[in-house]
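Trainee: let's see this in three dimensions:
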Amino acid sequence: MTFDPIAVRLEAARSVVRDAARLALSLRPAPGGPTGTLKGRQDYLTETDGAVEAFVSRRIQELFPEDGFQGEENGATRQGGFRWVVDPIDGTSNYARGRDRWCVSLGLLDGDKPVAGVIDAPALGEVFTAQKGKGAFLNGKPIKASPITNTQEAMIEMGWSARVTTETFNEKIAAIMALGAMPRSGGSGALALADVACGRSDGYLEIVIQLWDVAAALVILSEAGAAVSPFLQTGGLTGGATILAAAPGIAKALSAAVDVEI
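Mentor: Got it, this is the predicted structure:
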C-alpha cells in the first residue's frame, strides 16, 4: 500500500478539528449581546479564538512537527513544506452572540496548493471535508455544487468587510440583484463557501478576505465542482484578496456582473 501523506494528515485533522470545535462549543456564550472585544468595526475577538488556535497549533505540532503552521491570531509561527492554516472561530460575530453559524476551519497547503481541508460547525452538527483528487463530503456524504443555470433562480451570498467602502459593497449587491438573484449574508465566509460547495447557495462574493478564512474551503469547493476565482494567485497567500465562488452554470454571468475573474 502506497503511503499518502495528505490522507494521513486529513484523517488527523478531522480529529483535531473535532476536538477544537467541541472546546469552542463548551466555551460559547449564551445568546445575547456580544461578548469579547472589537479589533475593528464588527471584527470581534473572543478568548475562545486564542484558546482554540493554541489547541490546534499544539496538536498539529505534536503530530507533524515538520509542518508549517499559520493562524489568524498569531500569524505564521512555524515553517515547513506542508502548511496548516487555521481560523479558530470563523463567524466570530455570530459566536460572540451565542448564535449557531460559526465554525473551526483548518486547511492544508502543499507549497501554494490547497490539498485538504476540514470545516467543523459543531452547533449545526456539520463537518465538511475534502482531499485534492478524492472528492468533497458533508458528514461523510459526497457533495456537489448546485446545477442551476438561471441566475433568476440563484441565491448569492456576499460577505461584508470594513475594508470595503459602502459604495463598492452597494455596487456589487446591486449587480447581483440585477441578475435576478436573491442576496444573502450569514456572517461566516468559510460556511458561505461550504454552502456553495454543497449547493445550498449558488455563489459567494467577498471583496477582501484572508487566507485563514478560505484555506479549507478552497479544496472543498474545487472537489465539489464549483467555479472559484484565482484567490491565491491574486494576493491571497500573503494578504487580503477577493474571492468569488459559484455554481458552474452561472459562474460566467456572475463573474461578469460583479467584475471578478473566475
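Trainee: make it CA atoms for all contacts and neighbour counts henceforth
Mentor: Noted.
Trainee: ok, and the closest non-adjacent residue to Asn150?
Mentor: Leaving aside its sequence neighbours, Asn150 sits nearest to Ile250 (C-alpha to C-alpha, 6 or more residues apart in numbering; 6.6 Å).
Trainee: so how far is Leu25 from that neighbour?
Mentor: As judged by C-alpha to C-alpha, to the nearest Å, Ile250 and Leu25 stand 36 Å apart.
Trainee: please apply the same query to Gly159.
Mentor: Using C-alpha to C-alpha, one gets 24 Å for the distance from Gly159 to Leu25.
Trainee: could you double-check that Leu27 sits in contact with Thr48?
Mentor: Yes. Counting by C-alpha atoms under 8 Å, Thr48 is a contact partner of Leu27 at 6.7 Å.
Trainee: what is the burial count for the spatially closest residue to Thr92 that is not a sequence neighbour?
Mentor: Nearest residue to Thr92, sequence neighbours excluded (C-alpha to C-alpha, 6+ apart): Tyr44, at 5.9 Å. For Tyr44, the count of nearby residues is 19 (other C-alpha atoms under 10 Å).
Trainee: can you tell me how far Tyr44 is from Pro5?
Mentor: According to C-alpha to C-alpha, Tyr44 stands 35 Å off from Pro5.
Trainee: just checking, Gly68 touches Phe82?
Mentor: Yes. Counting by C-alpha under 8 Å, Gly68 does reach Phe82; the two are 5.9 Å apart.
Trainee: so which strand or helix has the residue nearest to Thr92?
Mentor: Under DSSP states H and E, the secondary-structure element containing Tyr44 is strand 43-45.
Trainee: just how off-centre is stretch 108-118 within its chain?
Mentor: Put simply, stretch 108-118 sits 13 Å off its chain's centre (C-alpha atoms, centre = their mean, to the nearest Å).
Trainee: what of stretch 241-250?
Mentor: Using C-alpha atoms, centre = their mean, the offset of stretch 241-250 from its chain centre is 13 Å.
Trainee: and what of stretch 48-58?
Mentor: How far stretch 48-58 lies from its chain's middle: 17 Å, per C-alpha atoms, centre = their mean.
Trainee: which parts of that stretch are buried?
Mentor: If you call a residue buried by 16 or more other C-alpha atoms under 10 Å, then stretch 48-58 has these buried ones: 48-57.
Trainee: same question, stretch 25-39
Mentor: 25, 28-29, 34-36.
Trainee: to compare against the first, here's another:
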Amino acid sequence: MALQADLDLALQLAAVADDITNRRFRARDLRVRQKPDRTPVTDADTAVETAVREALKSARPDDSFAGEETGGSVTAGRTWMVDPIDGTKNFLRGVPVWATLIALLEDGRPTVGVISAPALRSRWWAAAGQGAWLRRGDADSAPQRLYVSDNALLAHAYVSTTSTRTWDTFHSRAAYLRLAEACWEDRAFGDFLQHCMVAEGTIDIAAEPVVNPWDITAVQILVAEAGGVCTDLLGASPQGGTGALSANPRLHQLALKVLAAPPPLRAAPEPGPL
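Mentor: Below you'll find the model as predicted:
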C-alpha cells in the first residue's frame, strides 16, 4: 500500500479528531474520570479514540490498532497507534497545549506520524523518506519543511523536559539536573511539544524519563525525518517505556553520556578537632 495514501489517511483522521477536541475544549460539561494509574481521562479522549478506531476499521480493516484508552498492541505487520489527547491535564484545565498523535508502524517501525494541535493551530507530520513538515494557521497555509538544529555544543543547547518530579520516580533527578546544568538553558515545554520543537530546530534537546508507546511513536518519526535522533535514555527504541531523548545526532550522543554518567564523587570532609 502506498505510503502517501497512509499519510493522507492519517491527516484525515487528525481532522476528525480536531473536530471533536475543538468542540469539547473548555466545555462546561466536560466529563473527567481518573484511571487506575491516577491519570485523568476525559470524554473527549474516549470520543476521539473511538472515532479514529471506527474510521480505521472501515478504511484499513486488515490493520491492527493500539490506543491509549481502548487498548491493543503492536503486532507483526501494520499497526495504527493513537494517543487521542496527549496533554490531557492541560486539556481539562483549559491550557491550549495538547494534541492528537497518530502513527503507523510496519513490523514495529514507525513509517507515518501526525501530531495535530488545533488549539495551537499547528499540525506536524512525517512519513518515511518524505521529510518532516509543519503547517501553522489555516488548512490552506503553506507547510514548511523541518530540520533539527545544527548546534554541536551542550553549552549552547536549549533543553526541555516534561516534569522534573518524574525523574525521581523513573530515572534520576540528579542525572537530569546534570544535563540541564551542562546546557545553556532549560525549560519544561513538556509532552509532544518539546519533541516537535526539536524537529523544528527551535530547541535542541527533549528529555523525559518515562513515556508510553502512544506518547512517542508519532514524534519519533517526525524527529528522525527532520534529521534528528529519538531513542530512550539508553539509546534504544523509545517504545520500550524507558524514557525518551530527542536531539540532533551530535547532541544526542553527548546527552546520553551525561545522563548515564555516575554523579561526581564528593571530597571527604576534613576531620574535626578531637
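Trainee: and the TM-score between these chains?
Mentor: Once superposed, the chains reach a TM-score of 0.86 (TM-score structural alignment, normalised by the length of the first structure), with 253 aligned residues with a C-alpha RMSD of 2.7 Å.
Trainee: quick one: the nearest residue to Val258 of the second structure once chain neighbours are set aside from Leu11 of the second structure, how far?
Mentor: The shortest distance from Val258 of the second structure to any non-neighbouring residue, by C-alpha to C-alpha, 6+ apart, is to Leu179 (6.0 Å). As defined by C-alpha to C-alpha, Leu179 of the second structure lies at a distance of 36 Å from Leu11 of the second structure.
Trainee: kindly report the same for Gln34 of the second structure.
Mentor: In terms of C-alpha to C-alpha, Gln34 of the second structure sits 30 Å off from Leu11 of the second structure.
Trainee: and what of Glu68 of the second structure?
Mentor: According to C-alpha to C-alpha, Glu68 of the second structure stands 19 Å off from Leu11 of the second structure.
Trainee: tell me the SS of Asp195 of the first structure?
Mentor: Put simply, Asp195 of the first structure is helix when judged by DSSP: H, G, I helix; E, B strand; the rest coil.
Trainee: I figured it hits Ser201, correct?
Mentor: Yes. Assessed by C-alpha under 8 Å, Asp195 of the first structure is found in contact with Ser201 at 5.5 Å.
Trainee: so which residues of the stretch 1-150 of the first structure form helices?
Mentor: 5-27, 47-63, 92-95 (DSSP state H, counting those that start in this stretch).
Trainee: the ones you listed: which one's closest to Leu232 of the first structure?
Mentor: Set against Leu232 of the first structure and scored by C-alpha to C-alpha, these come closest in helix 5-27, at 19.8 Å.
Trainee: map Ala2 of the second structure onto the first structure.
Mentor: Applying TM-score structural alignment, one finds that Ala2 of the second structure aligns to Pro5 in the first structure.
Trainee: and its match, how many neighbours?
Mentor: For Pro5 of the first structure, the neighbour count with other C-alpha under 10 Å is 9.
Trainee: against Glu11 of the first structure, how distant is it?
Mentor: Pro5 of the first structure sits 10 Å away from Glu11 of the first structure, going by C-alpha to C-alpha.
Trainee: now the helices for the stretch 151-262 of the first structure?
Mentor: Under the criterion DSSP H, counting those that start in this stretch, helices of the stretch 151-262 of the first structure are mapped to 166-178, 189-198, 211-223, 251-258.
Trainee: JSON lines for the ones you listed, including mean neighbour count and distance to Met155 of the first structure?
Mentor: Listed next are those as JSON lines, based on neighbours: other C-alpha atoms under 10 Å; distance: least, C-alpha to C-alpha, whole Å:
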{"stretch": "helix 166-178", "mean neighbour count": "16", "distance to Met155 of the first structure": "9"}
{"stretch": "helix 189-198", "mean neighbour count": "28", "distance to Met155 of the first structure": "10"}
{"stretch": "helix 211-223", "mean neighbour count": "29", "distance to Met155 of the first structure": "17"}
{"stretch": "helix 251-258", "mean neighbour count": "18", "distance to Met155 of the first structure": "11"}
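Trainee: quick one: closest of the ones you listed to Gly240 of the first structure.
Mentor: Nearest to Gly240 of the first structure, of all those, is helix 211-223, at 7.3 Å by C-alpha to C-alpha.
Trainee: how much does the closest one deviate in direction from helix 189-198?
Mentor: Interaxial angle, helix 211-223 of the first structure versus helix 189-198 (axes from the mean of the first three to the mean of the last three C-alpha atoms, to 10 degrees): 0 degrees.
Trainee: helix 211-223 of the first structure - contacts with which helices or strands?
Mentor: strand 82-90, strand 103-110, strand 113-121, strand 126-131, strand 135-138, helix 189-198, strand 227-228 (3 or more C-alpha pairs under 8 Å, 6 or more residues apart in numbering; DSSP states H and E).
Trainee: how about a cut-off of 6 Å?
Mentor: Using 3 or more C-alpha pairs under 6 Å, 6 or more residues apart in numbering; DSSP states H and E, the elements in contact with helix 211-223 of the first structure are strand 82-90, strand 103-110, strand 113-121, strand 135-138, helix 189-198.
Trainee: state the span of the second structure onto which that helix is aligned.
Mentor: By TM-score structural alignment, helix 211-223 of the first structure lines up with residues 213-225 in the second structure.
Trainee: compared with the first structure, how much does that stretch deviate?
Mentor: Following superposition, stretch 213-225 of the second structure is found to deviate from the first structure by 0.8 Å on average (mean C-alpha distance after the TM-score superposition for the first structure).
Trainee: what residue of the second structure takes the place of Asp202 of the first structure?
Mentor: Under the alignment (TM-score structural alignment), Asp202 of the first structure pairs with Asp204 in the second structure.
Trainee: surely its match and Val198 touch.
Mentor: Yes. Checked against C-alpha atoms under 6 Å, the pair Asp204 of the second structure and Val198 is within contact range at 5.4 Å.
Trainee: and Asp191 of the second structure, what does it touch?
Mentor: Applying C-alpha atoms under 6 Å, 6 or more residues apart in numbering, we find Asp191 of the second structure in contact with Thr162.
Trainee: distance of it from Gly201 of the second structure?
Mentor: 17 Å.
Trainee: do Pro110 of the second structure as well
Mentor: Distance of Pro110 of the second structure to Gly201 of the second structure, given as C-alpha to C-alpha: 21 Å.
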